[in-house]
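In: this one's structure only:
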């Protein structure tokens, strides 16, 4: 079973993105194990803190390094991605030369009540990820329009078409991890 470090871009207890992540977790049972990282505990990035890094920072880096892959599930704020995601990305990529994200297979998903989901925010995030040396899954993209009753309190998807789509995303991500989890730099560069 593959260990997936999960970054949730919403701090809300009743977040629809948290519900979406828990739904992915349920759909991936037996193949993926989710580790929800406590990125809310991170201070704002400050390079001066590396002499004595906060426990939340060292915990983040250790758990990312132990993970086989990373999943970001996030809302969209003002046509961009949440600052809490950027802060976590920055902390785990530092100090210079000690990027914990290097070579990690990554997938992105997001939910919104709106019709375009989180497309603009994910586009902004995708512009940042190559610099961090992730191996980013391009397809399928999940800009999920969250409607009341679509996912029940047990994280079961009540609509067959939506269930098939989300299960397809999870299967594609698991396959992506299998393919790129033990990255051979030459083979990735040649793809």
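Out: Perfect, thanks for sending it. Just so it is clear, the model here is predicted, and its values are computed rather than measured.
In: hey, let's count contacts and neighbours off CA atoms from now on
Out: Fine.
In: and the gap between residue 142 and residue 60?
Out: Counting by C-alpha to C-alpha, to the nearest Å, the gap from residue 142 to residue 60 is 25 Å.
In: buried residues in the host helix or strand of residue 172?
Out: Taking DSSP states H and E as the definition, residue 172 sits inside helix 160-180. For helix 160-180, the neighbour count (16 or more other C-alpha atoms under 10 Å) marks 163, 166-167, 169-174, 176-177, 180 as buried.
In: show me where the protein has strands.
Out: Using DSSP state E, the strands of the chain run over residues 2-8, 32-36, 69-73, 105-112, 135-136, 142-145.
In: relative to helix 160-180, how tilted is the longest one?
Out: What separates the directions of strand 105-112 and helix 160-180 is an angle of 160 degrees, with axes from the mean of the first three to the mean of the last three C-alpha atoms, to 10 degrees.
In: For strand 105-112, which helices and strands make contact with it?
Out: helix 16-27, strand 69-73, helix 119-128, strand 135-136, strand 142-145, helix 160-180 (3 or more C-alpha pairs under 8 Å, 6 or more residues apart in numbering; DSSP states H and E).
In: who wins for proximity to residue 108 among those?
Out: Checking the helices and strands packed on strand 105-112 against residue 108 by C-alpha to C-alpha gives strand 69-73 as the closest, at 4.9 Å.
In: got another, please set it beside the one above:
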């Protein structure tokens, strides 16, 4: 479904004429994989300025996606994962005569959240020394530009690896029930994400770069 959404979400956004910020937020609420979401947001952002009827700047799509997916979803997932890891260690998995081990909480905790936190601290420390105009003029070409290039290659190798490691026979052996269950989740996620992004908070996402 992540691969399908790379084409589906930008395509529907283009048909509806969504602004890049709104489309990016919708992709952020709907995509389950970070790499696929970035690819979809970048693809739609690239249409801004070259395709009539698509308002917003190219960066708004990726910015909206990052704000929604990474900050709005992934970090909260990390927080709840920490809470559940504590509950599981101290309540659910208690064995008679065995005290809860704090190391179990660490092993259950999703480490990617720490990466987000450290990256945020680094970028905040760098950007806080510049005004917005100075940041766009001096920092973006030197720092953000190379990172975007690295991101593109990282996505290419990620999808190449996914393709090389996919085993359709193993997927088929699981049966159809998991597929339909996940598909139902996709429908709910995409629908709810559209309502929140394009209806409830449309004004905010449309003015993302304003």
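Out: The structure has been received and is ready for your questions. This is a predicted model, so every value here is computed, not measured.
In: Superposing both, give me the TM-score.
Out: The TM-score (TM-score structural alignment, normalised by the length of structure 1) is 0.30; 85 aligned residues with a C-alpha RMSD of 4.9 Å.
In: re the thing from before, could you single out the nearest of the buried residues of helix 160-180 of structure 1 to residue 112 of structure 1?
Out: Nearest member of those to residue 112 of structure 1, counting by C-alpha to C-alpha, is residue 166, at 14.8 Å.
In: Flag every buried residue along whichever helix or strand residue 189 of structure 2 is part of.
Out: Per DSSP H and E, residue 189 of structure 2 falls inside helix 177-194. Judged by neighbour count (16+ other C-alpha under 10 Å), helix 177-194 of structure 2 contains these buried residues: 186, 189-190, 193-194.
In: Name the next helix or strand following it along the chain.
Out: helix 202-206.
In: helices or strands up against that next one?
Out: Contacts defined by 3+ C-alpha pairs under 8 Å, 6+ apart place helix 202-206 of structure 2 against helix 20-30.
In: Tell me the helix or strand right after the helix it packs on.
Out: helix 34-45.
In: helix or strand right after that following helix?
Out: Next element after helix 34-45 of structure 2 (DSSP H and E): helix 58-65.
In: on that earlier part again, quick one: closest of the strands of structure 1 to residue 84 of structure 1.
Out: Between residue 84 of structure 1 and these, the tightest spacing by C-alpha to C-alpha is seen for strand 2-8, at 8.7 Å.
In: Just want the angle from the top helix by length along structure 2 to helix 34-45.
Out: Longest helix of structure 2, by residue count under DSSP state H: helix 145-165. Calculated by the same axes, to 10 degrees, helix 145-165 of structure 2 forms an angle of 120 degrees with helix 34-45.
In: Please tell me how far residue 87 of structure 1 sits from residue 172 of structure 1.
Out: Remark: distance between residue 87 of structure 1 and residue 172 of structure 1 (C-alpha to C-alpha) = 27 Å.
In: now swap in residue 185 of structure 1 and tell me
Out: 21 Å.
In: try residue 135 of structure 1
Out: Residue 135 of structure 1 is 14 Å from residue 172 of structure 1, by C-alpha to C-alpha.
In: Quick check: neighbours shared by those two?
Out: With contacts taken as C-alpha atoms under 8 Å, 6 or more residues apart in numbering, residue 135 of structure 1 and residue 172 have no neighbour in common.
In: about what we covered before: remind me what the helix holding residue 189 of structure 2 packs against, helices and strands.
Out: Using 3+ C-alpha pairs under 8 Å, 6+ apart: helix 177-194 of structure 2 touches helix 20-30.
In: could you check the angle helix 177-194 makes with the helix it packs on?
Out: Using the same axes, to 10 degrees: helix 20-30 of structure 2 against helix 177-194 is 150 degrees.
In: counting contacts, what elements does helix 20-30 of structure 2 pack onto?
Out: Looks like helix 20-30 of structure 2 contacts helix 2-16, helix 34-45, helix 58-65, helix 177-194, helix 202-206 (3+ C-alpha pairs under 8 Å, 6+ apart).
In: mind running it again at 7 Å?
Out: Applying 3 or more C-alpha pairs under 7 Å, 6 or more residues apart in numbering; DSSP states H and E, one finds that helix 20-30 of structure 2 contacts helix 34-45, helix 58-65, helix 177-194, helix 202-206.
In: State the next helix or strand along the chain beyond the helix or strand harbouring residue 81 of structure 2.
Out: Per DSSP H and E: residue 81 of structure 2 is located in helix 75-87. Following helix 75-87 of structure 2 in sequence order, the next helix or strand is helix 102-108 (DSSP H and E).
In: If anything else comes up later, I'll come back, but that's it for now.
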